[in-house]
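Asks: Everything below, folded, please.
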Amino acid sequence: MKDQQNLIIRRAIEEDAEGLRDHVKQVLAENADKMGTSPTEFSVTVEEEKEWIRSHEERGVVLVAVMDDQIIGMLNFRLSSMKKFSHQGLFGMSVQEAYTNQGIGRRLLESLFDWARQDGRVEKISLEVFADNERAIHLYKNMGFEEEGRKRKHVKFGPDHYVDELMMGKFI
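Replies: Prediction:
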């Protein structure tokens, strides 16, 4: 277990763009079977990553977990832009394999909940997760998320190799 004394959870800034891009590349390489994007599909420039960070400023947040000046985890949340759905949003989260099972995902989620309560617009936080990602599902259930639906054979890895995707939600 890594020493978490140096762990900082904070809102991402544009200067994090390159570190965020590198983090995503590493997570995709480590966990291609748990992510919707394959490593070969991710070809984001630093400028595009900066724009992605900026795009969350009005209706969302990008949080980073930083240890020893390196981004080791991230969470992004965005409220829906449609009026009837604007009380809720969807998040995605990743933590590098060397730092899993150490409470970093929990701390990212706690920071999201704090942000959502302070923001005042958020009533519901939703997520989608591959049904075979037991570690993530365990965390989400422990943090109060409930399964709301299942998309059967939603993810295709190859001939006759499918995985369901779970939809989960939590009211704030």
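
Asks: For the rest of this, base every contact and every neighbour count on C-alpha atoms.
Replies: Fine.

Asks: end-to-end on stretch 40-48?
Replies: Stretch 40-48 has an end-to-end distance of 17 Å (C-alpha to C-alpha, to the nearest Å).

Asks: Mind listing what's buried along that stretch?
Replies: Across stretch 40-48, burial judged by 16 or more other C-alpha atoms under 10 Å covers residue 46.

Asks: cool, stretch 122-133 as well?
Replies: Applying 16+ other C-alpha under 10 Å to stretch 122-133 flags 122, 124-131 as buried.

Asks: Give me the distance from it to the chain's centre.
Replies: 9 Å (C-alpha atoms, centre = their mean, to the nearest Å).

Asks: Ok, stretch 143-159 next?
Replies: The answer for stretch 143-159 is 16 Å, by C-alpha atoms, centre = their mean.

Asks: residues in contact with it?
Replies: With contact meaning C-alpha atoms under 8 Å, 6 or more residues apart in numbering, stretch 143-159 is reached by 36, 106, 109, 130, 140, 162-170.

Asks: tell me how far stretch 138-153 is from the chain's mean position?
Replies: Put simply, stretch 138-153 sits 14 Å off its chain's centre (C-alpha atoms, centre = their mean).

Asks: typo on my end, it should be stretch 132-149
Replies: On C-alpha atoms, centre = their mean, the centre of stretch 132-149 falls 13 Å from the chain's centre.

Asks: Does the top helix by length along the chain pack against any helices or strands, and if so which?
Replies: Ranked by residue count under DSSP state H, the longest helix found in the chain is helix 104-119. Counting contacts by 3 or more C-alpha pairs under 8 Å, 6 or more residues apart in numbering; DSSP states H and E, helix 104-119 packs against strand 8-11, strand 60-67, strand 70-79, strand 88-95.

Asks: Before we compare anything, build this one as well:
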Amino acid sequence: MTVKNKDKFSIRTVCVEDATAILALQREIVDEGEFFIAVSEEYKKTLEEQIEWVQNLIKNERDTMLIAEIDGEVVGLIVFSTQKLIRLSHTGSITMMIKKEHRSMGVGKLLLKELLAWAEQNPLIEKVCLGVFSTNQRAINLYKSMGFVEEGRKIKEFKLSDNEYIDDILMYKFV
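Replies: All right, here's what the predicted structure looks like:
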């Protein structure tokens, strides 16, 4: 699958050759320290682990990753991953990452739109879930605009410092 958006950027399904660029993007987002659970000193994924992860995503018919590119550069991604438990096999969670300089350009919206279209076409998927930092209002607004509904909140789920916490907002959409 490849989708173009007015020649600005394209969305396509991941391939193993993307592993290096994906790892660099993930490290960049983690280093920002604003919207990702792990902190820089914890994020130690190797290229070999990244390649194996991408290969497993590609092999699993209930999982996928879409990549956003501008002029051949990976600027965003969205991952849909499921669990192996039978009672959870109809549902999966998304994680989305967009390079800071490419946010508010429609990249996230198109990634999410294409992911939801994929999920709707997949007879095994019924529910798309996500967790988002309560401080990430831009992402929350995007998810709501695409039909996601808040189903719960984990209060003070993430501790940033001695007296600073962030809630984890849990959202879902049936497809």
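
Asks: hang on, the earlier thing: output the contacts of stretch 143-159 of the first structure as CSV; include the columns distance to residue 72 of the first structure.
Replies: Below are these laid out as CSV (distance: C-alpha to C-alpha, whole Å):
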residue, distance to residue 72 of the first structure
36, 19
106, 14
109, 15
130, 21
140, 19
162, 29
163, 27
164, 27
165, 25
166, 25
167, 25
168, 24
169, 25
170, 25
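
Asks: before we move on, back to that, nearest to residue 46 of the first structure, out of the helices and strands packed on helix 104-119 of the first structure?
Replies: Closest to residue 46 of the first structure of those, according to C-alpha to C-alpha: strand 70-79, at 14.7 Å.

Asks: Give me the range in the second structure that that closest one lines up against.
Replies: Mapping strand 70-79 of the first structure onto the second structure (TM-score structural alignment) gives residues 73-82.

Asks: and what of stretch 151-163 of the first structure?
Replies: By TM-score structural alignment, stretch 151-163 of the first structure lines up with residues 154-166 in the second structure.

Asks: circling back: need the helices and strands packed on helix 104-119 of the first structure in TSV (columns: mean neighbour count and distance to residue 146 of the first structure).
Replies: Shown next, in TSV, are those (neighbours: other C-alpha atoms under 10 Å; distance: least, C-alpha to C-alpha, whole Å):
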stretch	mean neighbour count	distance to residue 146 of the first structure
strand 8-11	17	25
strand 60-67	22	22
strand 70-79	22	18
strand 88-95	20	14
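
Asks: Please tabulate those in JSON lines and include distance to residue 153 of the first structure as additional columns.
Replies: Listed next are those as JSON lines, based on distance: least, C-alpha to C-alpha, whole Å:
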{"stretch": "strand 8-11", "distance to residue 153 of the first structure": "35"}
{"stretch": "strand 60-67", "distance to residue 153 of the first structure": "29"}
{"stretch": "strand 70-79", "distance to residue 153 of the first structure": "25"}
{"stretch": "strand 88-95", "distance to residue 153 of the first structure": "20"}
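
Asks: Point out the one among those that comes closest to residue 115 of the first structure.
Replies: Across those, closest to residue 115 of the first structure is strand 60-67 (C-alpha to C-alpha), at 8.1 Å.

Asks: and of the buried residues of stretch 122-133 of the first structure, the nearest to residue 22 of the first structure?
Replies: The nearest one, if we look at those relative to residue 22 of the first structure and count by C-alpha to C-alpha, is residue 129, at 22.1 Å.

Asks: Tell me which residue of the second structure matches up with that closest one.
Replies: Per TM-score structural alignment, residue 129 of the first structure is aligned with residue 132.

Asks: what about residue 149 of the second structure, how many neighbours?
Replies: 16 (other C-alpha atoms under 10 Å).

Asks: what do you get for residue 113 of the first structure?
Replies: 17.

Asks: Residue in the second structure paired with it?
Replies: By TM-score structural alignment, residue 113 of the first structure lines up with residue 116 in the second structure.

Asks: How about that match: what's its closest non-neighbour residue?
Replies: residue 175 (7.3 Å; C-alpha to C-alpha, 6 or more residues apart in numbering).

Asks: From residue 151 of the second structure, how far off is that neighbour?
Replies: Residue 175 of the second structure is 16 Å from residue 151 of the second structure, where distance means C-alpha to C-alpha.
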